[in-house]
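could you look at this predicted model? Sequence included:
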Amino acid sequence: MVYNAGFYFLPIYLGYTAAKKLGVRPVLGLLLVAILIEPSFVALAGTQDPALTVFGIPAPVVNYSQSVMPILLSVWVMSYVERFFDKHVPDTLVTVFVPFLTMLVMVPLSLCALAPIGAELGNLLGNFLFSLGNAGGIVSIIAIVVLMAVQHFLVITGMHMALVTLALVAYAQNGVETYALVCNLISNFAVWAMALAVFLKVKDPNEKSVALGAFVSGIVGGVSEPSLFGVGFKYTRCLVGVSIANAVAVLFIGITHVYFYNMGATSILSLLNFIAPDKPMNVVFAAIAGGIGFALSLGINYFFGVTKEQAEAGVEKATA
């Protein structure tokens, strides 16, 4: 229940943080996203007659829980709409009419256009990358290298869910998966190492606490978002270090043909997902690939991911 609450309502948290970042009233960001995952709306998804209109305009019914692109696109456009009304509504009426008029415009715009477009963009990218992974030969090798290098960016935008969905279909049909699920799990090792590198490098106790918490959340709980959002967003050069580490790790995956065999954890125990009765070395190769990504990410991000200024920031305040 706790796990589902965290991920089902992820768009709510994202709507709040995106609104603050873009200068939108946070409560409007929360409300707009809440509408997209409102239970009766989500219940229509997958039904035979999901007819829905807003002011007579047809609105595609999509389950936007755990999605990111529809949220970012909607809140981004809302920042311009709200700014427009803030500028043109008299000061005495701002408190009531700016939120009202903003939502009057954004609800149909988001439900009928922006959110479906965002979801489709994620699906198109997922289908494109997945087709490259199944092409075979040098194309597949290049595709898996590219995917591993950008995997954490896909997680940040939520686009990885489109790939994972396609991969699960392939897994259900074939009993194994050789592309998206492999990358999704092995790339986590480099992300965890990024958080550990920051913990070891920075001196501010608060920053060390955040980085250590993100590392433990990943390696024990299998949740990479604290490392990506809590650490990677602040120390952006570390995200490049993760890309380099993953690109090298995937070369070993390609050489040894690591396959995904079992559904299970996304933590350090994710290595169990690579245990195969007909390929006993598969789990060993997966562990080596994860170790390569972890070691490279730790080294690169410790020496190059955190600047001297970032490492020293907050020390004087903490000692005072």
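Sure, I can see it.

C-alpha from now on. contacts and neighbour counts both.
Noted.

tell me the buried residues in the helix or strand containing Leu129?
Here Leu129 sits within helix 115-133, counting by DSSP states H and E. Within helix 115-133, the residues that count as buried by 16 or more other C-alpha atoms under 10 Å are 115-119, 122-123, 125-126, 129-130, 132-133.

putting a second one here so we can go through both:
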Amino acid sequence: MAEDKYKTIGDGIYDHVGGPTNVAKLIHCMTRVRMTIKDDGKVDLEGLKKVPGVLGVAQEDTLQVILGPGVVNKVAQNMVDEVGVNLGEPFPSGATTAATSSYQSGKTAVEEKAAEVHAAHKAAQKQTWWRAALKHISSIFIPLIPAFVGAGLISGIAGVLGNLQTAGVIGAGWGTAILTMKVINAGLFTYLNIYVGINAATEFRATPGLGGIIAGLIYLPGVVAPLSLPNIFTGKPLVAGSGGIIGVLFAVWVMSYVEKWFHKHIPDSVDIIFSPFFTLLIMGIFTIFLVMPAAGWVSASLVGAINWVLNVGGAFSGFVLGLVFLPMVMLGLHQILTPIHLEMIKDLGMTPLLPILAMAGAGQVGTAIALWIRCRKNKQLTNMIKGALPVGILGVGEPLIYGVSLPLGRPFLTACVGGGVGGAVIGAIGGIGATSIGPSGVALIPLIHGGFGNAMGYVFGLLAAYAGGFVATYFFGVPKDAMVAKDEEGNLLDNTAVATAAPAAAPSIDDIMTAAPVAGATTDFVATVAGTLEQLSAVKDDAFSQKMLGDGYAIEPSIETIVAPATGTIISISDTKHAFTLKADSGLEILVHLGLDTVELGGKPFSYDVAVGDHVTAGQQMGLMDLKQIAAAGKAPTVITVVTNMDAVASFGTYADGTVDLGAPVLTVTNK
């Protein structure tokens, strides 16, 4: 059953991104499936957010579907298995799965939104050189995150045991176990340059083996005292490791162009021999004598500058860093910090940046708790918080960001304030760093460098961020509309009914739809818009004029306000907003269609003041329709009102053509 669950989620994602044929490549990180989309116009964002198991959707350089830790691995693997490729490999142009046929059935609905969605995506996805650079950095380091987490935890355990051994709490017999764990940790960090070089070459479409070799040169293998190579800028001996990760990224990026140039200009018959030979020779010299000294200076300057800022700025620096990190995540700028974290770990044995930046997620937790308390009548919101809060405490903040705080607006800002408060505490304490990158929140505690004291300092920071986010949100960050009573589906509830705890629950939409018409009841219809009333047979649409959908009336509108034609419950509003259905209290089912062929306009001319499930009275304002937009698109603005369950009607009233005021009586219909 577990496998079926992951397959269902994966197929649901495919259904709303245009099928696997619209995916160029798929990878995943700790919480997200990341897809490179071919045609953004085929993506149904709103439908994607509603797929069971999806916690949220984000758009940066790739389309990111947030599923949470653990689940994401299995869903992503299932999705690429269905297509027959590995994670990160290009999808074949003809890729099909069982999800494809399901997608085709919903294709029409997606295409109705294509123009609007495509324009929004293009605006959001506008490429710049720095976005492209961040995309490359993300793709290089994401596959290494599980290794960072695993090796970092082992290092943390080894550090704790080593401290206990030094204090005499445990005996010398633990020495072998401690040394073994240090060796395992060193298996990553000692040769990290090579792993990054291989991934970078893959990302830049160069030969992975050559990327690994160029990265390995930074260790200066074979250079043993008294032998040395000169730093051409200082004249001193070149130090092994100079340049580190930053040097690797730059050198392999340049290497990718050099290798491609040789492949292009060397004859095919000898390409396999001379292209790698010349690439390694030229790039080896370039890396050792230019990249290593220059990148070494950059790396040392960055690490020194950040340490200086933290040491001098203290609480203030911590507050600013904690405050701005969430906006950096939203812009995708946080990816640039990964190589900096790794350089700090290499030089200092820890990164003091990560614990401060982790406070941003803790501020989200405090914000969520405040919203839970203040918005307890909003069942849809509180249910989302219940699902997202546990993983938020563990350091996975995306569900809280994209599902809770960001959509509400102000809570996102107050969560940033909470992150700043926690960052100020960490900065004021000082000396708190993480031995690895990857998790944050409570999950980062085992990776805190320096033993129990520093770990407790980090915990104090977390608690301060929780409190800061809570207080800022509780008093200043709760939007009024978030406190409105809603059910689990987001439908508005009658606040009076909720407050007085009516003994019987309000009927559901399904109950209302299945309820039989009231025998002998009458329904008074009013003008849905102001304008010229005309017979349904005069409408220039066969489906309505021939009464295929039912009997009713039509109005050529003179104003933009739309009102309810009768008293009843809103059953549905179309995705493109051009039509809605209402179930009258008498049991009649009523369709109101705003304009002819206006489905093609993607909902742009229409806005609603009510929601599905609302009970409205005849003449109550429903929303607005922009007559100028409709006319500019070459569509007729005719508003049509029809009764669709005519089998329940005993007598249908008559009306005369002519001018009619908004909400004026039109006709009365009697049930059987």
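Thanks, I have the structure now. The structure presented is a predicted model; accordingly, all values stated were derived computationally and were not measured.

what value does the TM-score take for this pair?
The pair, once superposed, lands on a TM-score of 0.60 when counted by TM-score structural alignment, normalised by the length of the first structure; 245 aligned residues with a C-alpha RMSD of 4.6 Å.

counterpart of Met483 of the second structure in the first structure?
Under the alignment defined by TM-score structural alignment, Met483 of the second structure corresponds to Ala311 in the first structure.

burial of its match, as a residue count?
17 (other C-alpha atoms under 10 Å).

which strands and helices sit next to the helix holding Leu129 of the first structure?
helix 69-88, helix 137-157, helix 160-174 (3 or more C-alpha pairs under 8 Å, 6 or more residues apart in numbering; DSSP states H and E).

quick one: work out the angle between the helix or strand containing Leu196 of the first structure and helix 137-157.
Leu196 of the first structure is part of helix 180-201, with elements assigned from DSSP H and E. Inter-element angle recorded for helix 180-201 of the first structure and helix 137-157: 60 degrees (by axes from the mean of the first three to the mean of the last three C-alpha atoms, to 10 degrees).

helix 180-201 of the first structure to helix 115-133, inter-axis angle?
Using the same axes, to 10 degrees: helix 180-201 of the first structure against helix 115-133 is 100 degrees.

tell me how far helix 180-201 of the first structure lies from the chain's centre.
Centroid separation for helix 180-201 of the first structure versus its chain: 13 Å, with C-alpha atoms, centre = their mean, to the nearest Å.

after it, which helix or strand is next?
Trace forward from helix 180-201 of the first structure with DSSP H and E and the next one is helix 205-219.

tell me the counterpart of Arg374 of the second structure in the first structure.
By TM-score structural alignment, Arg374 of the second structure lines up with Lys201.

its match: neighbouring residues, count only.
Close neighbours of Lys201 of the first structure, defined as other C-alpha under 10 Å, add up to 21.

so it makes contact with Val306?
Yes: if you go by C-alpha atoms under 8 Å, Lys201 of the first structure and Val306 touch, sitting 7.3 Å apart.

could you list every residue that touches Ile144 of the first structure?
133, 179, 183, 250 (C-alpha atoms under 8 Å, 6 or more residues apart in numbering).

if I look at it, how far off is Leu212 of the first structure?
30 Å (C-alpha to C-alpha, to the nearest Å).

ok, Asn282 of the first structure next?
From Asn282 of the first structure to Leu212 of the first structure the distance is 30 Å (C-alpha to C-alpha).

likewise for Asn188 of the first structure?
15 Å.

quick one: which of those two has more around it?
Neighbours were counted for Asn188 of the first structure and for Leu212 using other C-alpha under 10 Å; Asn188 has more, 29 against 21.

ok, and the closest non-adjacent residue to the aligned residue in the second structure for that one?
Following TM-score structural alignment, the counterpart assigned to Asn188 of the first structure within the second structure is Gly361. Nearest in space to Gly361 of the second structure, with sequence neighbours left out and distances taken as C-alpha to C-alpha, 6 or more residues apart in numbering, is Gly397 at 5.4 Å.

and the aligned residue in the first structure for the one you found, what does it touch?
Mapped onto the first structure by TM-score structural alignment, Gly397 of the second structure lines up with Ser224. If a contact means C-alpha under 8 Å, 6+ apart, then Ser224 of the first structure has 188, 191-192, 214, 217-218 as its contacts.

hmm, 10 Å instead?
Going by C-alpha atoms under 10 Å, 6 or more residues apart in numbering, Ser224 of the first structure touches 152, 155-156, 187-189, 191-192, 195, 214-218, 230, 266-267.

kindly report the same for Tyr302 of the first structure.
Tyr302 of the first structure touches 193-202, 238, 241, 296, counting by C-alpha under 10 Å, 6+ apart.

quickly find the element holding the equivalent of it over in the second structure.
Using TM-score structural alignment, the partner of Tyr302 of the first structure in the second structure is Tyr474. According to DSSP H and E, Tyr474 of the second structure maps onto helix 452-476.

contacting residues around the match of Arg374 of the second structure?
Contacts of Lys201 of the first structure by C-alpha under 10 Å, 6+ apart are 195, 207-208, 301-303, 305-308, 310-312.

tell me the residue in the first structure aligned with Ile448 of the second structure.
Per TM-score structural alignment, Ile448 of the second structure is aligned with Phe274.

these two touch, right, that match and His257?
No: if you go by C-alpha atoms under 10 Å, Phe274 of the first structure and His257 don't touch, sitting 11.4 Å apart.

overlap of the contact sets of those two?
Counting by C-alpha under 10 Å, 6+ apart, the residues touching both Phe274 of the first structure and His257 are 282, 285-286.

list of residues touching the helix or strand hosting Leu31 of the first structure?
With elements taken from DSSP H and E, the one containing Leu31 of the first structure is helix 26-36. Residues outside helix 26-36 of the first structure that contact it (C-alpha under 10 Å, 6+ apart): 9-20, 41-42, 61-65, 70-72, 74-76, 78-79, 82, 99-100, 102-103, 106-107, 110-111, 115.

and if you look at stretch 304-319 of the first structure?
194, 197-207, 232, 234-242, 297-301.

now Leu188 of the second structure: how far from Gly152 of the second structure?
In terms of C-alpha to C-alpha, Leu188 of the second structure sits 9 Å off from Gly152 of the second structure.

quick one: which of those two has more around it?
Neighbour count, other C-alpha under 10 Å: between Leu188 of the second structure and Gly152, Gly152 has more, with 26 against 18.

these two touch, right, the more buried one and Gly438?
Yes: judged on C-alpha under 10 Å, Gly152 of the second structure makes contact with Gly438 at a distance of 8.9 Å.

overlap in contacts, these two.
146, 444, 447.

which non-adjacent residue is nearest Leu323 of the second structure?
Gly420 (4.1 Å).

was I right about the one you found contacting Ala467?
No: between Gly420 of the second structure and Ala467 there is no contact under C-alpha under 10 Å: 11.2 Å.
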